[in-house]
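Trainee: Sharing a sequence plus its predicted fold:
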Amino acid sequence: MCLGIPGRVVEIVDAEQSLAKVDVNGVRRVISVRLLADEGLVVDDWVLVHVGFAMSKIDEREAQLTLDQVKKMGADYLNEIDAFNSSQIA
């Protein structure tokens, strides 16, 4: 199963290359935000992350609701967090 996990943007690492650092459940990784280039992402924005890519911009309320629901999925949530932990954009 492929899930999108909410992450909070904590740093714009390289605006020219569309890279940002996000925090997902306490784990910070650099991801591609290229698909959201027109969204004007800034620090503290929330995005839906899937395997190293921000797929959409979401608000904080939606992020919390999504996290609450995804955590109820148990093993699928843990597998997605593991996938996020192992993904890293160079």
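Mentor: Great, that's in hand. Numbering: from 1, shown residues only.
Trainee: Going by C-alpha atoms from here, please, whenever you check contacts or count neighbours.
Mentor: Will do.
Trainee: Would you mind stating the distance between residue 28 and residue 14?
Mentor: Distance, residue 28 to residue 14, by C-alpha to C-alpha, to the nearest Å: 15 Å.
Trainee: Comparison target below:
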Amino acid sequence: MALIDLGGVRKEISLALVDDVAVGDYVIVHVGYALTKLDPEEAERTLKLFAEAGMVQTEGAS
């Protein structure tokens, strides 16, 4: 199990489907499960798109 934070929303999720997840890693989450890890560059691009669409507030997206 892990506690995630997306734009200030915190939720506990299962890591049962993903191996070798560490603090600071980015994961795709669906219905309470981490599905896969993302590399940091892809995660930043995705978070920026979410912020531009008004879906989430992030510190790194401008």
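Mentor: Happy to help now that I have it. On a predicted model such as this, the values are computed, not experimentally measured, just so you know.
Trainee: More neighbours: residue 28 and residue 14 of the first structure, which one.
Mentor: Taking other C-alpha atoms under 10 Å, residue 28 of the first structure and residue 14 do not tie; residue 28 has more neighbours (18 against 12).
Trainee: Aligned to residue 64 of the first structure, what sits in the second structure?
Mentor: When the second structure is aligned by TM-score structural alignment, the residue opposite residue 64 of the first structure is residue 44.
Trainee: which stretch of helix or strand covers that match?
Mentor: Here residue 44 of the second structure, judged by DSSP states H and E, is contained in helix 40-52.
Trainee: Mean distance between that helix and the first structure after superposition?
Mentor: With mean C-alpha distance after the TM-score superposition for the first structure, helix 40-52 of the second structure departs from the first structure by a mean of 1.6 Å once superposed.
Trainee: Can you give me the buried ones in that helix?
Mentor: Buried residues in helix 40-52 of the second structure, defined by neighbour count with 16 or more other C-alpha atoms under 10 Å: 43, 44, 47, 48, 51.
Trainee: Please tell me which residues of the second structure the longest strand along the first structure aligns onto.
Mentor: In the first structure, taking DSSP state E as the definition, the longest strand is strand 5-14. Using TM-score structural alignment, none of the residues of the second structure align to strand 5-14 of the first structure.
Trainee: Going along the chain, name the strands of the first structure.
Mentor: 5-14, 19-24, 27-32, 46-50, 53-58.
Trainee: mind putting these in JSON lines, distance to residue 76 of the first structure included?
Mentor: Conversion of these to JSON lines gives the following (distance: least, C-alpha to C-alpha, whole Å):
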{"stretch": "strand 5-14", "distance to residue 76 of the first structure": "11"}
{"stretch": "strand 19-24", "distance to residue 76 of the first structure": "15"}
{"stretch": "strand 27-32", "distance to residue 76 of the first structure": "17"}
{"stretch": "strand 46-50", "distance to residue 76 of the first structure": "13"}
{"stretch": "strand 53-58", "distance to residue 76 of the first structure": "18"}
